[in-house]
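Colleague: give the three-dimensional model of this entry:
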Amino acid sequence: MSIVQLMTGKILFDNTGILHELKIEAEHWLNNEYDELNKTIVEMKKYSLWDSLDNLKDCFEQKRVDFHFVYFNSLANVFSEYCQFLRLESIPYYQVHSYLIDPAYNKKYLKNVFPDSIFKEMFLKALIETDIQRMMEVYEELVNHVMNQMGDFDIDGWKIKSPLIE
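Modeller: Sure, this is the predicted structure:
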């Protein structure tokens, strides 16, 4: 939880050397790569993205007053799911914009640049769109891009098979 603070903080006093050891361990964890998602998890994520898009479409078609709320929560969800697929750490929703546009943020929090520049531009465009019709279009394009990166998805006849776990 405090990896970045340990990595970037200045040690003023460490009589026992424990803070130095913690800093070394923090660097190890910071450089650790996340495991690749298994096929079943990827399929579940694709279904989740499809379902979010379908729910947003329903909200739009019904002209519901909570459309904007659903839209922005759906954006946060697609960002989170895609980061997991890309094996990136979670970024809190209130830091996503800074993470995508601010090199100072990345330096301060020891983050690498987001690896998919196409998604990044689409996502930033989705954040500032104000026309509801365009919001739907931009969100669907964003989900389709992520689905394409994950290996496409077709709800018709969709089934999921997972290995038995004993």
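Colleague: going forward, measure contacts between C-alpha atoms and count neighbours the same way
Modeller: Will do.
Colleague: what's the distance between the nearest residue to Leu124 once chain neighbours are set aside and Asp51?
Modeller: Counting by C-alpha to C-alpha, 6 or more residues apart in numbering, Leu124 lies nearest to His97, which is 7.6 Å off, once chain neighbours are set aside. Separation of His97 from Asp51 (C-alpha to C-alpha, to the nearest Å) stands at 24 Å.
Colleague: one more, please, to line up against the first structure:
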Amino acid sequence: MASFIDAQAPSVMCVRCKCRRSTIGASENANKSNSVPASPAYGEMFRASAAASPDNSVMFPFEVFCAAFMQDVSPETQKLVYPLLERQPFHTMNESLDLDEWERLQLPSSYVLSKDDLALPPGEFAWAPRFPARLPGAPLIYTPGSHESLLIQPEPLAEALIQAAAA
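Modeller: As a prediction, the model looks like this:
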């Protein structure tokens, strides 16, 4: 696996970051302008990071990345990948997505979730069932790995995406 990460991480990470910008969970409550769909601690971390940046973007501290985004790899791999991350626009984390238009289009949808994704830890602020429930009727497809399964578990993730496309 290390050879995959060493050889592919920069290009794969760029794809991942660009995809995330348009899909990372936004607020479920359109009436709350400062709402972040994560725990209050994460919300404060996001707001502080955005306020400290020149462009209202956020970056997770290395310790949070290791514990919640890529906890299923060696420390060496974490140190290799973390510098490749891009800051994320804060608005992708605190503005609501308008799913009415998505629903109106009646596009087929699936929700793919990594089994060990702790980016939003288990409990009240977990990914599931909150986010999949926003796409009523969409199958929930699990794949192994953490939040960064694209880098760590690419084959099973590809299989899950193929399954989602066929659903």
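Colleague: TM value for the aligned chains?
Modeller: Overlay of the two chains. TM-score (TM-score structural alignment, normalised by the length of the first structure): 0.27; 82 aligned residues with a C-alpha RMSD of 5.3 Å.
Colleague: and the helix or strand containing the residue nearest to Leu124 of the first structure, what does it pack onto?
Modeller: Using DSSP states H and E, His97 of the first structure falls within helix 96-101. Other helices and strands packing on helix 96-101 of the first structure, by 3 or more C-alpha pairs under 8 Å, 6 or more residues apart in numbering; DSSP states H and E, are helix 103-108.
Colleague: helices or strands up against the helix it packs on?
Modeller: Packing partners of helix 103-108 of the first structure (3+ C-alpha pairs under 8 Å, 6+ apart): helix 96-101.
Colleague: buried stuff in the strand or helix carrying Ala41 of the second structure?
Modeller: Per DSSP H and E, Ala41 of the second structure falls inside helix 40-52. By neighbour count on 16 or more other C-alpha atoms under 10 Å, the buried set for helix 40-52 of the second structure is Tyr42, Gly43, Met45, Phe46, Arg47, Ser49, Ala50.
Colleague: from those, which two are the most distant?
Modeller: The two members of the buried residues of helix 40-52 of the second structure with the most space between them (C-alpha to C-alpha) are Tyr42 and Ala50, at 12.1 Å.
Colleague: identify the residues contacting Trp102 of the second structure.
Modeller: Taking C-alpha atoms under 8 Å, 6 or more residues apart in numbering, we find Trp102 of the second structure in contact with no residue.
Colleague: and the helices in the first structure?
Modeller: Ranges of helices within the first structure are 3-8, 18-31, 39-61, 67-85, 96-101, 103-108, 117-128, 132-150, based on DSSP state H.
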